[in-house]
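S.K.: here are the coordinates; sequence isn't available:
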């Protein structure tokens, strides 16, 4: 099977052929840390976490770089006298890391901060000036711009005509040759903190947003790498500008462009600028992190995702079906298979993941395997149940649902509450049977069954699982 990914630049699915099968390289645009993460940020990070996990399964090694933009207009605006920009950026970076870690997103191989690569940015800007694709503002302000009309391939990523593009709004237009020219270096301004500037050949100032990622990608992954990732909202102008400045400087840059869909609210993208966002911390305070991971992963990574209370309820129920099956195996099989040695991914699961990371279809295979395993146990087929268990274990590890593998049958606070209620009903049913009150025993059994719960009476007590 061949892994296929949707390449935004090609506007089609492409067979993924890495530069080096022994080391797949990925650069993903990380957070601009002016404030804490909303759930859309977490969804984006999760999309590439799952891609990384699948690539790690398919290839020997994955080098995964996700940057932190710790110097930016928005960071400076949100700073205060009591919390300077660099302190705010560090505190917010920790909030992003905490949210990512909570739902099991793996830490990147490298996570560079923009402020640590200023010399590399200046080197790239110098190359662009020398090649005739950038210019310093003639007014002596210290601004440096990329000359979009000097690069005939500008617009190649998003397939736009230059004349149809709006003016670049990322810097003061003073000294611009063309309205669409974007900032590579921003000259220092009197109202900005003195410690937010660096010396340069063009005067004191700080880097533009776009040049940061181009410089860091080259520094950590080389002149050409496999995959550049990010949210759909970054395609223009950010990724378009990255592609232009890097290729104009003579770099091969990214061979595949992969973008995740956005979390939406009433059809609009969730955005700090629109004020319609839900902070990740607020969601994680109410929902089990594993439930959040499942809910965010359940839709295809390129699709829009409109989250609601039912999204988390459905995710919790789905996780409960998996965890109760695993608990049942641990409880009932004479010898639980060592899934780390015996677990084979079902062909249908691998095919789904190879088809542009089809997680919804992969989850369908996972749940079908759970149903097959439960049916085998009902029929006394321990061997078949063991095979299903090993496959389930292999699949949940690929999807980052490893916590389910413990076999305790508990996927969070809601699962604990459900277990407590069912155990009370099991106790009441047992007492009714002991009293030979068969009417009451049957009524309790029927109420449990109506809720989609299956009871299993064994020599060591009655156990329950969710039907499915």
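M.R.: Nice, I can see it. The shown structure was predicted, so the numbers you read here are calculated from the model rather than taken from an experiment. Numbers count the residues shown, from 1 in each chain.
S.K.: hey, let's count contacts and neighbours off CA atoms from now on
M.R.: Will do.
S.K.: helix or strand: which one has residue 258?
M.R.: Element membership for residue 258, per DSSP states H and E: strand 253-260.
S.K.: brain fart, residue 91
M.R.: Assigned by DSSP H and E, residue 91 falls within helix 85-102.
S.K.: mind listing residues that contact that helix?
M.R.: 31, 33-37, 42, 45-46, 68, 70-71, 75-76, 78-79, 106-107, 280-281, 284, 289 (C-alpha atoms under 8 Å, 6 or more residues apart in numbering).
S.K.: now the helix or strand following that helix: how far from the chain's centre is it?
M.R.: Scanning forward in sequence from helix 85-102 by DSSP H and E, the next helix or strand is helix 118-130. Relative to the centre of its chain, helix 118-130 is centred 31 Å away, using C-alpha atoms, centre = their mean, to the nearest Å.
S.K.: tell me which other helices or strands helix 118-130 touches.
M.R.: With contacts taken as 3 or more C-alpha pairs under 8 Å, 6 or more residues apart in numbering; DSSP states H and E, helix 118-130 sits against strand 134-136, helix 209-221.
S.K.: adding another structure so you can compare the two:
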């Protein structure tokens, strides 16, 4: 199959062709850590985690960079209200973000740069834009630097807007702007702001504007061109539009594909901290199985809106229904494992029943609704095989379902869903599964069947396990 993705820039579904033959580079905008993360924030993390898992399943090495915006107007404002140092507030909520990642089984980014750690790169990029005639220092002595929107004819290409119809940029005082739509690249230090929230620059002490941060960090870690830039649809304008403009104006090719997931809404309104209609990840995962919360966020297509009801009225798509779905999956997995016992073997999912339909759905713009339908079709068939006492069909379907759950990040036996409180039965299952696969691998290596040995290793690596060969045999551990 060939993966196709909807590209926001072209407003069309395009065949995904990575820039490098065996590696995919992804940058997605992380949070401005000014408050606790809610379901609207974490949906983006789940969407791109599933994308990463699917690409890994298809044999790519995947590099994911997701920034943390830890300096911002809102961070300064909220920390002042709290009587708290701005950096302490940002760090506190950054740790909450990491906890939210972990609670929903998301693989950590390859790297997670902070904006405050990349001021030199931002200054360098701003100087390049000034030299090329696409940015200017405000003449009012404020120390502000702006991107000159009128100097870049392509401005508006990502969001499809015409410049003349755009609202003024509200990220800085308009007094020093040539055009109200010009946006801030650098903000001069203000007397009312803490000195710790400023850095030296050619224009005096100050701090970066929001948009320049991501351009600088993406460029540093992924190069002047990379495969996919993503985020929530609310970032398409102005944030991603401005990123694209300033990076392109600096001579960088930047992102080859743009992906945006839709909102999570409450009562038809975008879930938002500013509107006060949020469902915090920490609270929702106390009420519901975290795997069900993850399923709730990934089962609808990533470009469709999810409506969250705090009352959870058992309507289709609710978290209660998600819990029932997870229970159906787990019931089959538990019964099937008990049936096949030690008879499992290394597997290649693409050779198993239901996998071609699943792969076709995932290749169609990450079509999780169709893919979850295939998953439950497989579970139904697996239950029928169990009832008929057909151990061969049960085994094959068990492994097919396991592969699908690995892609979704929902495999109950995967390391991300086990912790120090995991019961002994589940620990025994994990040890047995991995141990048997390692024995299969050792047999293949002894027979110089390197293809099978490598397939087993890759299967285990895709679930987050590191295999180490020692003189006494292979051992496994969780990837750090």
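M.R.: Here it is on my side, so go on. Everything quoted here is computed from the prediction, not taken from an experiment.
S.K.: circling back to that earlier point, want to throw the helices and strands packed on helix 118-130 of structure 1 into TSV with mean neighbour count and distance to residue 245 of structure 1?
M.R.: TSV is the format used below for these (neighbours: other C-alpha atoms under 10 Å; distance: least, C-alpha to C-alpha, whole Å):
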stretch	mean neighbour count	distance to residue 245 of structure 1
strand 134-136	22	9
helix 209-221	23	8
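S.K.: thinking again about what came up before, next, the buried residues of the helix holding residue 91 of structure 1.
M.R.: Buried residues in helix 85-102 of structure 1, counted by 16 or more other C-alpha atoms under 10 Å: 85-86, 88-89, 91-93, 95-96, 98-100, 102.
S.K.: give me the mean distance between it and structure 2.
M.R.: Comparison of helix 85-102 of structure 1 with structure 2 after fitting gives an average deviation of 0.5 Å (mean C-alpha distance after the TM-score superposition for structure 1).
S.K.: so residue 395 of structure 1: helix, strand or coil?
M.R.: Classification of residue 395 of structure 1 by DSSP: H, G, I helix; E, B strand; the rest coil places it in helix.
S.K.: tally of neighbours for residue 441 of structure 1?
M.R.: By the criterion of other C-alpha atoms under 10 Å, residue 441 of structure 1 has 20 neighbours.
S.K.: give me the nearest residue to it, chain neighbours excluded.
M.R.: Nearest residue to residue 441 of structure 1 in three dimensions, chain neighbours excluded: residue 429, at 4.8 Å (C-alpha to C-alpha, 6 or more residues apart in numbering).
S.K.: that neighbour: how many residues sit nearby?
M.R.: Residue 429 of structure 1: 20 surrounding residues under other C-alpha under 10 Å.
S.K.: surely it and residue 445 touch.
M.R.: Yes - at 7.2 Å, residue 429 of structure 1 and residue 445 qualify as touching, with contact defined as C-alpha atoms under 8 Å.
S.K.: if we can go back for a sec, out of the helices and strands packed on helix 118-130 of structure 1, which gets nearest to residue 270 of structure 1?
M.R.: Closest approach to residue 270 of structure 1 among these (C-alpha to C-alpha): helix 209-221, 21.0 Å.
S.K.: mean deviation of the closest one from structure 2?
M.R.: Looks like 0.3 Å for helix 209-221 of structure 1 (mean C-alpha distance after the TM-score superposition for structure 1).
S.K.: what range in structure 2 matches that helix?
M.R.: Here helix 209-221 of structure 1 aligns to structure 2 at residues 210-222, judged by TM-score structural alignment.
S.K.: likewise for stretch 364-373 of structure 1?
M.R.: Using TM-score structural alignment, stretch 364-373 of structure 1 pairs with 373-382 in structure 2.
S.K.: next one: the aligned partner of residue 398 of structure 2 in structure 1 from residue 299 of structure 1, what distance?
M.R.: By TM-score structural alignment, residue 398 of structure 2 lines up with residue 389 in structure 1. In this view, residue 389 of structure 1 and residue 299 of structure 1 are 24 Å apart by C-alpha to C-alpha, to the nearest Å.
S.K.: neighbour count for these two, which is higher?
M.R.: Set residue 389 of structure 1 next to residue 299 and count neighbours by other C-alpha under 10 Å: residue 389 wins out with 29 against 17.
S.K.: quick check: buried residues in stretch 262-273 of structure 1?
M.R.: Buried residues in stretch 262-273 of structure 1, counting neighbours by 16+ other C-alpha under 10 Å, are found at 262, 263, 264, 265, 269, 270, 271.
S.K.: list the contacts for the second one?
M.R.: Under the criterion of C-alpha under 8 Å, 6+ apart, the contact list for residue 263 of structure 1 reads 39, 40, 43, 269, 270, 304, 305, 306, 307.
S.K.: same check on the third one?
M.R.: Counting by C-alpha under 8 Å, 6+ apart, residue 264 of structure 1 touches 270, 304, 305, 306, 307.
S.K.: would you map the helices across the stretch 251-400 of structure 1?
M.R.: Here the stretch 251-400 of structure 1 has its helices, by DSSP state H, counting those that start in this stretch, at 280-286, 289-297, 309-332, 339-342, 347-354, 359-378, 382-398.
S.K.: save the ones you listed as JSON lines, and put in distance to residue 168 of structure 1 too.
M.R.: As requested, the helices of the stretch 251-400 of structure 1 are arranged in JSON lines below (distance: least, C-alpha to C-alpha, whole Å):
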{"stretch": "helix 280-286", "distance to residue 168 of structure 1": "31"}
{"stretch": "helix 289-297", "distance to residue 168 of structure 1": "33"}
{"stretch": "helix 309-332", "distance to residue 168 of structure 1": "38"}
{"stretch": "helix 339-342", "distance to residue 168 of structure 1": "52"}
{"stretch": "helix 347-354", "distance to residue 168 of structure 1": "38"}
{"stretch": "helix 359-378", "distance to residue 168 of structure 1": "37"}
{"stretch": "helix 382-398", "distance to residue 168 of structure 1": "41"}
